[in-house]
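Enquirer: below is the sequence, then the predicted model.
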Amino acid sequence: MTRDLYARHRAVLPDWLALYYEDPLEITHGEGRHVWDAAGNKYLDFFGGILTTMTAHALPEVTKAVAEQAGRIVHSSTLYLNRPMVELAERVAQLSGIPDARVFFTTSGTEANDTALLLATAYRRSNAILAMRNSYHGRSFSAVGITGNRGWSPTSLSPLQTLYVHGGVRTRGPYAHLDDRDFTDACVADLEDLLGHTRAPAALIAEPVQGVGGFTSPPDGLYAAFREVLHERGILWISDEVQTGWGRTGDHFWGWQAHGRNGPPDIVTFAKGIGNGMSIGGVVARAEIMNCLDANSISTFGGTQVTMAAGLANLNHLLEHDLQGNARRVGGLLIERLRAVAAQVPHVREVRGRGLMIGVELTRPGTDEADPEAASTVLEEARAGGLLVGKGGGHSTSVLRVAPPMSLTVAEAEEGAAILERALRSI
């Protein structure tokens, strides 16, 4: 049955639509932190549909909210008042930390970043954008134009002039040998030098932790130091929180808060986890920025009643059960467990991350040369052992991405770590 579905997939969908595994997996249902495939095999899910199943599979509160709202009305567009959309916008605006915040809902993180770029370029009257090397911001024409990860940017054509900045990857590149303070100073000096050779950009867009790039991040405070330079020139700061938002990093509710000594970003984008699988993205910005557009606009599918009902139920569950605190506690245990394993596996260059956002980088032993074949081997062996993880990385897909639902228990963390240990030892 699965092989037949794979053949049909290949016949009707694009070749560039990536699938995991030599024998692709059809997931039929899930519950809690587990999913099942079409053959009835059970897996512990450590990837959550790319960090999207944030709280749990089949979370009863979300399922109930979706069913009840669907029984009333599913959709009306933004041309009509929408109570669930207003209620979720109020919650997000309050949680964002942005003063006088306005919220616009989209259907994805790509669309959210697209909207942020539109706002920033219109507000600043500039089409130049600063982005981080090794970054990823989505699949649209403008988003791939600011993506600093070659593997996910299929064209050099873009409506934007993109200038790439050092700092998103701590342990590679020309400043990797420096300590954190000197690393930050060097990146700031690079930014200042870059700004001296170009017209004033509209904004810097940055992921606090680079997701597709392999869960890399700069020292805490780097973007705060960047912001001092940017603020002097009126350049906006966009924090792409599509993967880092809602407490996943454990230490903070938003990833930007590790760099927040000068206050919140001008614009925050979000998506993925807030909908727990429903299609929700969005942008939060100060009113003067959000309201700068001088043309009409609507969103047909952004903020539909059924997705907003799901988002509200999911956010309430996350806050009431302190899943941020759980991500910090259980994620800390999981990172230390994986680091202990890594010390005995020559292929593991580094285990990094925070909270339930963990990267395991694989290289050829004794070198810094990426080893995507080893990563593929571990991915397959982990699946065979009953564990699903992801892949990423800017130097080819040689980083295992571990990002379970934030309700992960200590016992499940230990179980997943044991399976991953066996998979790592298999190489």
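Expert: The structure has been received and is ready for your questions.
Enquirer: okay, CA-based contacts and neighbour counts for the rest of this
Expert: Noted.
Enquirer: quick one: the strands in the stretch 201-350 of the chain?
Expert: 203-206, 236-240, 267-270, 281-286, 348-353 (DSSP state E, counting those that start in this stretch).
Enquirer: as CSV, those with mean neighbour count and distance to residue 330 would be great.
Expert: Output for these, formatted as CSV (neighbours: other Cα atoms under 10 Å; distance: least, Cα to Cα, whole Å):
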stretch, mean neighbour count, distance to residue 330
strand 203-206, 26, 27
strand 236-240, 26, 25
strand 267-270, 29, 24
strand 281-286, 26, 27
strand 348-353, 20, 13
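Enquirer: now those strands in JSON lines, with distance to residue 22?
Expert: Compiled in JSON lines, those are given as follows (distance: least, Cα to Cα, whole Å):
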{"stretch": "strand 203-206", "distance to residue 22": "33"}
{"stretch": "strand 236-240", "distance to residue 22": "32"}
{"stretch": "strand 267-270", "distance to residue 22": "32"}
{"stretch": "strand 281-286", "distance to residue 22": "31"}
{"stretch": "strand 348-353", "distance to residue 22": "23"}
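Enquirer: in stretch 365-373, what counts as buried?
Expert: 370, 371, 372 (16 or more other Cα atoms under 10 Å).
Enquirer: could you export those as CSV, including secondary structure and distance to residue 422?
Expert: Shown next, in CSV, are the buried residues of stretch 365-373 (DSSP: H, G, I helix; E, B strand; the rest coil; distance: Cα to Cα, whole Å):
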residue, secondary structure, distance to residue 422
370, strand, 21
371, coil, 18
372, helix, 18
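Enquirer: please compare the first structure with the one that follows:
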Amino acid sequence: MAEHATLLQRHRAVMPGWLALNYAAPIELVGGKGARVTDAEGRSYLDFFAGILTSMIGYDVPEVREAVERQIATGVVHTSTAYLLRGQIELAEKIARLSGIPDAKVFFCNSGTEANETALLLATYARKTDQVLAMRQSYHGRSFGAIGVTSNRTWKNNSYSPLNTHFLHGADRHLPQFRGLSDAEYIKVCVADLEHVLATATGGDVAALIAEPIQGVGGFTAAPDGLFAAYKEVLEPYGALLISDEVQTGWGRTGDSFFGIQAHGVTPDAMTFAKGLGNGFAVGGVVARGDLMDALHAVGLSTFGGNPVSMAAANATLDYVLDHDLQANAARQGKTIIGGLREAAPRLPIVADVRGRGLMFAVELADPGTGAPSPELAVALMEATRERGLLAGKGGLYGNVVRMAPPLTLTDAEAAEGLGILIDSLENVNEAATT
């Protein structure tokens, strides 16, 4: 039996059946350098999903590896937040400055799920209410509270929640009532809907709106620029807060701005982050107004959050992003790939949409005859790209979107190579679907 088949058999014997695995024949990744990885059977791939947007600056980056090795060499890999942590303080200073949030303070944890739970705690405590607004098609994590603000049935195991959540329009322009609207018209009707929700479904004492500037699991769907500024203008008289979930959109990935929310011309009250900041090491956190962060009356800590090794990796990663202006590189390479995909799309009936910003882009697949969302074609495209040496991810409300987010260090040559593989794969899947 082949190496991967043997490992898959062992996996199924001891791991939960609901753990999602990519590909009909799942693979194990055992090596990596830059934007490329190697599997256990010796096959090399250009990685356009980067561990779900987590290996943000690529694999085996000397600056990150050496920072981690220096910390491990001290013998101190863990102390907990019961002690002063120099790396935490240094990283918090950088994040507070970059966030643009007035008098910002930072709390570190281990994941985006934990970060969103913390932000929701801050908001509901400050406002003394369990009422929260979130976006349709959203995903904010797998814990009890995070599922409560997630609006994607594929990722919800039950309807129980500690929160009283109401979901808003803003990233669902595919619906018939919104098709054909300009950005300005769409924003206008979404704001009217928000005002109606506040008047009919809430008691007025809303804690916060939590939103992803670009929806990750939602298939990289996004609200038009300015919507969240318009939402905040409506919410401010109520005292409701704005939480931007930057777990997938932070650190320059979108190319246009360092944090995704900045494209809307608004400063949130809090931002959550995780994934790419540690370049593979577990880091999550919240940056929020100091008065919000300090308001909690109970004692708190995080045993593993912001541990010395993760902080060494995160500081080195963030410094690398800033020193090499990877935001500009994301904008440049994204323009190449997204532009190339959009140019090819009109001759490929299976392509319903090409969307994205910077190095965060997606292809939505539809049945060429009916126009209905086609998760089967998305699976076929993923298999086709893997066969040709490129790894991608999947998402979307209907599971019909192939989404990609390569390392921010992607080179011109790698962008061209990846685009070529994607177009060749799309042509192959399109031909099979239309003949």
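Expert: Sure thing, it's come through. What you are looking at is a predicted structure, and each value in this text was computed from that prediction instead of being measured.
Enquirer: circling back: how about the strands of the stretch 201-350 of the first structure, which one is nearest residue 180 of the first structure?
Expert: Residue 180 of the first structure lies closest, by Cα to Cα, to one member of the strands of the stretch 201-350 of the first structure: strand 348-353, at 15.2 Å.
Enquirer: so stretch 310-326 of the second structure matches what in the first structure?
Expert: Per the alignment by TM-score structural alignment, stretch 310-326 of the second structure matches residues 307-323 in the first structure.
Enquirer: tell me where the second structure has helices.
Expert: Here the second structure has its helices, by DSSP state H, at 3-14, 50-53, 62-73, 86-99, 112-127, 144-148, 183-200, 227-235, 290-294, 308-323, 326-344, 375-387, 412-434.
Enquirer: which among those helices is found nearest to residue 20 of the second structure?
Expert: helix 3-14 (11.4 Å).
Enquirer: how many neighbours does residue 421 of the second structure have?
Expert: By other Cα atoms under 10 Å, the residues close to residue 421 of the second structure number 20.
Enquirer: for the aligned partner of it in the first structure, what are its contacts?
Expert: Aligned counterpart of residue 421 of the second structure in the first structure: residue 419 (TM-score structural alignment). Counting by Cα atoms under 8 Å, 6 or more residues apart in numbering, residue 419 of the first structure makes contact with 382, 385, 386, 387.
Enquirer: the first one corresponds to which position in the second structure?
Expert: Alignment of residue 382 of the first structure against the second structure is given by TM-score structural alignment, with residue 385 as its counterpart.
Enquirer: can you list the buried residues in stretch 120-136 of the first structure?
Expert: Quick answer for stretch 120-136 of the first structure (16+ other Cα under 10 Å): 120-124, 126-136.
Enquirer: and those, which is closest to residue 238 of the first structure?
Expert: residue 120 (8.6 Å).
Enquirer: isn't that closest one up against residue 236?
Expert: Yes - using Cα atoms under 8 Å, residue 120 of the first structure is in contact with residue 236, at 7.1 Å.
Enquirer: which residues do the two both contact?
Expert: What both residue 120 of the first structure and residue 236 touch, as defined by Cα under 8 Å, 6+ apart, is the set 202, 203.
Enquirer: can I get the contacts of residue 419 of the first structure in JSON lines including neighbour count?
Expert: Below are the contacts of residue 419 of the first structure laid out as JSON lines (neighbours: other Cα atoms under 10 Å):
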{"residue": "382", "neighbour count": "24"}
{"residue": "385", "neighbour count": "18"}
{"residue": "386", "neighbour count": "20"}
{"residue": "387", "neighbour count": "25"}
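Enquirer: of these, closest to residue 208 of the first structure?
Expert: The closest of the contacts of residue 419 of the first structure, once distances to residue 208 of the first structure are taken by Cα to Cα, is residue 387, at 27.0 Å.
Enquirer: what residues are up against the closest one?
Expert: Taking Cα under 8 Å, 6+ apart, we find residue 387 of the first structure in contact with 43, 44, 45, 46, 416, 419, 420.
Enquirer: so which of the residues you listed is the most crowded?
Expert: The most crowded member of those, judged by other Cα under 10 Å, is residue 45 (30 neighbours).
Enquirer: grab the nearest non-local neighbour of the alignment partner in the second structure of that residue.
Expert: The alignment partner of residue 45 of the first structure in the second structure, by TM-score structural alignment, is residue 47. Leaving aside its sequence neighbours, residue 47 of the second structure sits nearest to residue 391 (Cα to Cα, 6 or more residues apart in numbering; 5.0 Å).
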